[in-house]
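Visitor: I need the structure of the sequence given here:
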Amino acid sequence: MKHKKLLLALFATTLFYAHAQAQKENKDKIVGCWKLVKMEFEDPNDPGKEDADAAINSVVCLKKDGKFETNAQQRKVQGVYAISADGKTMTQSMEGMDGGEDGEILLLTDTNLDISAAGAILHMVRIKE
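Guide: So this is what the prediction gives:
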């Protein structure tokens, strides 16, 4: 019985460490410049699809201090972002935007970032700054 309790405590500690490590890794890994290469819409008739073509190849640069810059649709926009405690959600807000907008981080590697937000999945690739 003592061994089971010890193993359970060790397992819980390992899970807590892995969770904390994943959060830290996502906060660090997401920093950099990302180019939007593809958008997939949940609703094939989404009116936002018309603007999607203009957004393709736009770049967003996420800085370590929680600020970002983007050149979406040929204009420079600045804002702030944050990664949730579990490392799975990114919240952003920018100039002229009421409140913030959340996106679920579906994939984050050294080269790819996929985020689900506002009925679409945004596929991005890391580029050099």
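Visitor: use CA for all of it now, contacts and neighbours both
Guide: Noted.
Visitor: starting at the chain centroid, how far to the longest helix seen in the chain?
Guide: For the chain, the helix with the greatest residue count under DSSP state H is helix 2-29. In terms of Cα atoms, centre = their mean, to the nearest Å, the centre of helix 2-29 is set 23 Å apart from its chain centre.
Visitor: pull out the buried residues from that helix.
Guide: Going by neighbour count (16 or more other Cα atoms under 10 Å), the buried part of helix 2-29 is 22, 23, 26, 27, 29.
Visitor: want to put them side by side, so please do this one too:
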Amino acid sequence: MRYLKLLLLTVLLTPTARTLAQKDHARKILGCWVFQKIEYDNKAVAENAESPAPNSVTVCFEAGGTYTTTEANSNTPITGTYAVSADGKTITQQRDNPEEGTLDENAVLSFININSMVLQLEFARLYFERKNKE
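Guide: Sure, this is the predicted structure:
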């Protein structure tokens, strides 16, 4: 009987833990993040890629599911919407780009700590630090 109660408790808590993980990452991502570095999975891609300079890109995630990306040398921000998956592991961004239509991007979302975030793309990892409020 004791094992049955333990099994029942585990079955009931698993969906709750998944929901909490999604909500936790959805809360952690809110605010502004400053690009720090990119690590490519393929050396050939790294040699041919143009990487932004550290501290040159800021991405701000709002509670309503919208984001804004600004680059230091550009007056035109990139805007769009985002969603964190049910398990809290993936972020989907949909960029509004009138010239090219809507662009979708998916990344695995992880946090080194509360102030350090990593987005794992298909070909590279992007590292961000939380922007200090000024």
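Visitor: once you drop chain neighbours, what's closest to residue 84 of structure 2?
Guide: The shortest distance from residue 84 of structure 2 to any non-neighbouring residue, by Cα to Cα, 6 or more residues apart in numbering, is to residue 91 (4.5 Å).
Visitor: name the SS class of that neighbour, please.
Guide: strand (DSSP: H, G, I helix; E, B strand; the rest coil).
Visitor: average distance between the host helix or strand of residue 61 of structure 1 and structure 2?
Guide: Take DSSP states H and E as the rule and residue 61 of structure 1 turns out to sit in strand 59-62. Superposing on structure 2 and averaging over aligned pairs (mean Cα distance after the TM-score superposition for structure 1), strand 59-62 of structure 1 comes out at 0.4 Å.
Visitor: now the element after that strand, going C-ward?
Guide: Sequence-wise, the next helix or strand downstream of strand 59-62 of structure 1 (DSSP H and E) is strand 67-70.
Visitor: hang on, the earlier thing: would you agree the residue nearest to residue 84 of structure 2 is in contact with residue 107?
Guide: Yes. Here residue 91 of structure 2 lies in contact with residue 107, judged by Cα atoms under 8 Å, at a distance of 5.4 Å.
Visitor: the two: which is more packed in?
Guide: Neighbour count, other Cα atoms under 10 Å: between residue 91 of structure 2 and residue 107, residue 91 has more, with 22 against 19.
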